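> Next come a sequence and a model predicted from it.
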Amino acid sequence: MAHTNFKFQKRQKELDRKKKQDEKALRKQQKDTDPEAEAEAEDSPMADTEITA
């Protein structure tokens, strides 16, 4: 039987963790640099759900 390559699995897990951290940092940076765009994005779904009588 073949042995499990734990070093490969560990490296893949580390790469996934690093990728996730980079994406999180990028989202945080975008949030800090452009708060108005985020506010507009939050308001737009509410505009579509207005109740007209």
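Received the coordinates, thanks.

> For the rest of this, base every contact and every neighbour count on C-alpha atoms.
Will do.

> Okay, strands next: where are they in this protein?
Listed in chain order, the strands found in the chain under DSSP state E amount to none.

> What's the biggest helix in it, counting residues?
With residue count as the measure and DSSP state H as the assignment, the chain has helix 6-33 as its longest helix.

> how far out from the middle of the chain is that one?
With Cα atoms, centre = their mean, to the nearest Å as the basis, helix 6-33 stands 10 Å off its chain's centre.

> For Met46, give its distance to Ala37.
Applying Cα to Cα, to the nearest Å, one obtains 15 Å for the distance of Met46 from Ala37.

> Alongside the first one, take a look at this:
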Amino acid sequence: MATPNYSYEKRQRELAKKKKKEEKAYRKASGAGSDAPADEPNAQGAPAGGDAPAEDKAPGQA
């Protein structure tokens, strides 16, 4: 039987925490008061910035 890969699980938790923190910072910077604005393009869980592919970013962002 295979042993659990604890370092992989830890890395996934760290990535989820980082993503949540970035989304919170993005919402704060955009001035949105609610958790899920209707017109926000990144509401589906895409990262707000960082190393996201260009096609995942909203139009007008470089």
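Arrived safely, thanks for sending. As the structure is a prediction and not an experimental result, all values here were calculated from the model.

> if we can go back for a sec, among Met46 and Ala37 of structure 1, which residue is more densely surrounded?
Neighbour comparison, Met46 of structure 1 and Ala37: the larger count goes to Ala37, with 12 against 9 (by other Cα atoms under 10 Å).

> how close does Ala16 of structure 2 sit to Ser34 of structure 2?
Distance of Ala16 of structure 2 to Ser34 of structure 2, computed by Cα to Cα: 20 Å.

> So between the two, which is more surrounded?
In this comparison of Ala16 of structure 2 against Ser34, neighbours counted by other Cα under 10 Å, the higher total goes to Ala16 at 12 against 9.

> To which residue of structure 1 is that one aligned?
For Ala16 of structure 2, the aligned residue in structure 1 is Asp16 (criterion: TM-score structural alignment).

> and the gap between that match and Asp32 of structure 1?
According to Cα to Cα, Asp16 of structure 1 and Asp32 of structure 1 sit 24 Å apart.
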